[in-house]
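> pasting the sequence and the predicted model now:
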Amino acid sequence: MKTWKGYQKGVNLGGWFSQCDYSEDRFNNFITEDDFKELTSWGLDHLRLPVDYNLVETEDGQYKEEGFARIKRALELGHKYGFNMILDLHKTAGYSFDPGEKQSGFFGNEALQERFYRLWEEFAKRFGGYGDKVAFELLNEVVDKEDGAVWAEIAPKCVERIRAYAPTTDILIGGYWHNSVQAVRDIPMPMDEHIIYNFHSYDPLLFTHQGAQWVDDMPADYHMEFKGSMEDFCAYAKAHLPAKLAGTLSILDYKGNLDSAYFEDLFADAIAVAKERNVALYCGEYGVIENADPANTVLWYKAIHEVFAKYGIGRAAWSYKEMDFDLRADRLKPVFAELKKYF
């Protein structure tokens, strides 16, 4: 299993060029050079930059030079302050991981797929010359397993199109179920030696998303801890959550304690696949919602970090600022010195 050098410890710049109101004020002021300076004290080697297609494309597919210029400036600010950068296409025309975005049709529409390929060719032409300082992430979070087979055809085609302009740029490919670690085995075989297998981990979801308003049936005032046995964790959830939501835990086979052993078990098959295929693993998003108790947030980060570090899995925490997972939040200041050890 490879280790992806230069991309071991990172943070997401979520909400800047994606999942936002796309206003000039947002683009100009949400993250500034001062934030890049601040991040130099966090012990990181890279940053993940999510961007939506409408930053750089009109609705009819015309390119917007000002959007590409913003990406270029962000990449160069990252390099100025010593960070490698991941350019993540968070949303493409016809597809978003968030149903509220009302983007649909991508997986059944060859014209939208061709538009996706052309956009990546454009990114490759413009940003493929940065060498190993910039990596490309094809698409954030394919949701439905039913789309997995089509995605397994689209991703290699896109890599081939990129390679005409960026032959050695590292490219991240994820699976279905929101880039679930359980979907890593179904990611296509690596097309070349510069492919990275990507997954996200907000496990167990009932802890990391406690009180999340976008989770169906989740009470806004729900709180729980990350400690003890999985049996106790499940019992608490069943006693305090609607049956349908608590029932999502029934798919978990793990019976041990909530510590690094949980993540060791959860990641085991993905690690085996990475070893079999001699490919690096990368966790592009992981984190704990701001509703969680800060001390328990630290426990969760410590547990997942131990497995990342043991197997050389690169990662980027979600997210630097706001986005319901704010790592700069006042609530975390008393524990931040400890927390940032586990990015």
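Nice, I can see it.
> make it CA atoms for all contacts and neighbour counts henceforth
OK.
> tell me if residue 281 really is in a strand.
Yes. Following the definition DSSP: H, G, I helix; E, B strand; the rest coil, residue 281 is counted among the residues of a strand.
> from memory it sits against residue 274, does it?
Yes. The pair residue 281 and residue 274 passes the contact test of C-alpha atoms under 8 Å, sitting 6.6 Å apart.
> shared neighbours of those two, anything?
When C-alpha atoms under 8 Å, 6 or more residues apart in numbering defines a contact, the residues bordering residue 281 and residue 274 alike are 2, 197.
> who has more neighbours, those two?
A direct count of neighbours by other C-alpha atoms under 10 Å for residue 281 and residue 274 places residue 281 higher, at 29 against 19.
> residues touching that one, list them.
With contact set as C-alpha under 8 Å, 6+ apart, residue 281 has these partners: 2, 3, 4, 196, 197, 198, 199, 271, 274, 312, 313, 314.
> of the residues you listed, which belong to strands?
Counting by DSSP state E, the part of the contacts of residue 281 found in strands is 196, 197, 198, 199, 314.
> residue 287 and residue 53, how far apart?
Counting by C-alpha to C-alpha, to the nearest Å, the gap between residue 287 and residue 53 amounts to 25 Å.
> so residue 285 sits in a strand?
Yes. Looking at residue 285 with three-state DSSP, it is inside a strand.
> run a quick neighbour tally on it.
When counting by other C-alpha under 10 Å, one arrives at 21 neighbours for residue 285.
> redo the ones in strands among the contacts of residue 281 as CSV? Include distance to residue 21.
Converted to CSV, the ones in strands among the contacts of residue 281 look like this (distance: C-alpha to C-alpha, whole Å):
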residue, distance to residue 21
196, 31
197, 30
198, 27
199, 27
314, 30
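> could I get those as JSON lines with distance to residue 333 and neighbour count?
Formatted as JSON lines, the ones in strands among the contacts of residue 281 follow (distance: C-alpha to C-alpha, whole Å; neighbours: other C-alpha atoms under 10 Å):
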{"residue": "196", "distance to residue 333": "34", "neighbour count": "26"}
{"residue": "197", "distance to residue 333": "33", "neighbour count": "26"}
{"residue": "198", "distance to residue 333": "30", "neighbour count": "29"}
{"residue": "199", "distance to residue 333": "28", "neighbour count": "28"}
{"residue": "314", "distance to residue 333": "25", "neighbour count": "24"}
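> check it against this one:
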Amino acid sequence: MRFVITRSFHRFRLLAVFALLALGAGSALAEVPAVVQSKLSRGINLSFWFANRDNPKIEPRLFWPDRSDLAQLRSIGFRHVRIPLERAWIADPRDPSKIDPAHADEFARAVELVAANQLLAVVTLTTTTDDLDRMLTDKPWRDTVAALWWSLARQLSARVPADKLVFEVINEPATENAAASVALMQTLAGAVRDAAPRHTIVVAGHKYSSVDELVTLKPFLDTNLVYSFHFYEPMNFTHQGAWWGWPMWAKLRGLPYPSTEALVAPLLASLDADAQPHARYYGQQEWNRGKLAAILDKVAQWQAQNGVPVWCSEFGAVKTNTAPASRQAWLRDTRTLLEQRRIPWTHFDFSQHMGIVDGAQGERVWDRGALEALGLGAPRSN
């Protein structure tokens, strides 16, 4: 059965279960076009370009890429960019099942600019925790978002061909309920598939789409899907200094990678008393290349068992509270471990707390140590 829609009271209504994407046996790896798989090999997240548009702290010249930035990204070796797109911003405020015409055109022109710079664009729908919870628990709202996706995918696929554009239906469906997450993925992916039959679609596991969630996912029947995961292990290292999430992260700083109890011990006196046990335990865990490899082996095994393509769509480390040498060592180990397992990757992020650039458009300062750790070339001089 195909995705069927009709107009009623000036909005799209979903009328069918997306049997096309019902759970079942995995599909062959070759079903995802070879050119898409090649371009997914290494990429960068552009996290603040079309998300947080109402946040006055997101100054465009600092956080948005321009034409020169995109050309630079391609020249140093990136093959794709991942663009989170905020649901509330792209939706028509009068009817959330439709796209806002002006915003949709602005976004389409940005995707066309990416394609013009020979980069694959991966469009990723993102939203608030409350909105995600509503999608997961409220079927009419889930159908409304699917109708929005249908309209967006139809417009974008008409302007950008399948070898230059991929659709990722939702970013991090933050729920413990794996079945609800699968239902959301199926509904949204079904809408996209009907609107864009030839374009590749990305789905992921529940919660924060980590390795453990990926390996519990049963592949769908659709043959042109990529399965993504995020990798931030160990979180106390990659998120030290983070002002979001667990409050303890903001109190951690200077944790080394690799870690041993002896390396961490001199740092303890400089940390808040309540942070010291967490830092001490991090040292005792002895995080190193072998420990990261054991986690990523789970992904390689799952991929081999199911015969479907996987992709690490986020990995990175906060640079504010981390010694550059430790951050570069972690990036190098993670990147090379992914490549050894033939898992494509996307660094998080372009700018800001995990970024590879500082400064405004036209005055970028590139993190050459991070670029080297990612196996990329040196940026051209401005």
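Looks like it came in fine. Just so we're clear, the structure is a prediction, and the values are computed from it rather than from any experiment.
> need the TM-score from the superposition.
Between these two chains, after superposing, the TM-score reads 0.84 (TM-score structural alignment, normalised by the length of the first structure); 329 aligned residues with a C-alpha RMSD of 3.2 Å.
> before we move on, back to that, and which of the contacts of residue 281 of the first structure is nearest residue 142 of the first structure?
Ranking these by separation from residue 142 of the first structure, with C-alpha to C-alpha as the measure, puts residue 199 on top at 10.7 Å.
> just tell me what that closest one corresponds to in the second structure.
The alignment partner of residue 199 of the first structure in the second structure, by TM-score structural alignment, is residue 229.
> contacts only, for that match.
The neighbours of residue 229 of the second structure, taking C-alpha under 8 Å, 6+ apart as the test, are 204, 205, 209, 210, 211, 214, 310, 311, 312, 313, 314.
> can you count the residues close to the residue lying closest to residue 268 of the second structure once chain neighbours are set aside?
When the adjacent residues along the chain are set aside, residue 268 of the second structure lies closest to residue 276, with 5.6 Å between them (C-alpha to C-alpha, 6 or more residues apart in numbering). The burial metric for residue 276 of the second structure, expressed as a neighbour count using other C-alpha under 10 Å, is 19.
> distance of residue 276 of the second structure relative to residue 163 of the second structure?
Where residue 163 of the second structure is concerned, residue 276 of the second structure sits at a distance of 50 Å (C-alpha to C-alpha).
> what do you get for residue 234 of the second structure?
From residue 234 of the second structure across to residue 163 of the second structure, the span is 35 Å (C-alpha to C-alpha).
> switch the contacts of residue 281 of the first structure over to TSV; also include distance to residue 57 of the first structure.
Supplementary listing: the contacts of residue 281 of the first structure in TSV, determined by distance: C-alpha to C-alpha, whole Å:
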residue	distance to residue 57 of the first structure
2	35
3	34
4	31
196	27
197	27
198	25
199	27
271	37
274	35
312	36
313	33
314	30
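> between those, which sits nearest residue 61 of the first structure?
Closest to residue 61 of the first structure, out of all of these and judged by C-alpha to C-alpha, is residue 198, at 27.5 Å.
> from what I can see the closest one touches residue 284, true?
Yes. Using C-alpha under 8 Å, residue 198 of the first structure is in contact with residue 284, at 6.4 Å.
> the counterpart of residue 342 of the second structure in the first structure: how many residues sit nearby?
Using TM-score structural alignment, the equivalent of residue 342 of the second structure in the first structure is residue 312. For residue 312 of the first structure, the neighbour count with other C-alpha under 10 Å is 18.
> what do you get for the one 3 residues further on?
Number of residues near residue 315 of the first structure (other C-alpha under 10 Å) recorded here: 30.
> residue contacts, it?
Counting by C-alpha under 8 Å, 6+ apart, residue 315 of the first structure touches 7, 8, 9, 10, 11, 282, 283, 284, 285, 286, 308, 343.
> stretch 41-50 of the second structure aligns to what range in the first structure?
Against the first structure, the aligned range for stretch 41-50 of the second structure is residues 8-17 (TM-score structural alignment).
> and residue 96 of the second structure, that's in a helix?
No. Checked against three-state DSSP, residue 96 of the second structure lies outside a helix; its state is strand.
> now the strands for the stretch 101-250 of the first structure?
In order along the chain, the stretch 101-250 of the first structure carries the following strands (DSSP state E, counting those that start in this stretch): 134-137, 171-174, 195-201.
> okay if I get these as CSV plus distance to residue 230 of the first structure?
Rendered in CSV, the data for those read as follows (distance: least, C-alpha to C-alpha, whole Å):
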stretch, distance to residue 230 of the first structure
strand 134-137, 33
strand 171-174, 27
strand 195-201, 17
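> which of the ones you listed is buried the deepest?
Looking across these with neighbours counted as mean count of other C-alpha atoms under 10 Å, the highest average goes to strand 171-174: a mean of 27.
> against the second structure, where does that one fall?
Strand 171-174 of the first structure maps onto residues 201-204 of the second structure, going by TM-score structural alignment.
> have a look at how far, on average, that stretch is from the first structure.
In the superposition with the first structure, the average deviation recorded for stretch 201-204 of the second structure is 1.0 Å (mean C-alpha distance after the TM-score superposition for the first structure).
> show me what contacts the closest residue to residue 201 of the first structure other than its chain neighbours?
By the measure of C-alpha to C-alpha, 6+ apart, the closest residue to residue 201 of the first structure outside its immediate chain neighbours is residue 286, 4.9 Å from it. Remark: with contacts taken as C-alpha under 8 Å, 6+ apart, residue 286 of the first structure is in contact with 200, 201, 202, 315, 316, 317, 318.
> dump those residues into JSON lines; add distance to residue 250 of the first structure as well.
Written out in JSON lines, the entries for the contacts of residue 286 of the first structure read as follows (distance: C-alpha to C-alpha, whole Å):
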{"residue": "200", "distance to residue 250 of the first structure": "20"}
{"residue": "201", "distance to residue 250 of the first structure": "18"}
{"residue": "202", "distance to residue 250 of the first structure": "17"}
{"residue": "315", "distance to residue 250 of the first structure": "27"}
{"residue": "316", "distance to residue 250 of the first structure": "28"}
{"residue": "317", "distance to residue 250 of the first structure": "27"}
{"residue": "318", "distance to residue 250 of the first structure": "26"}
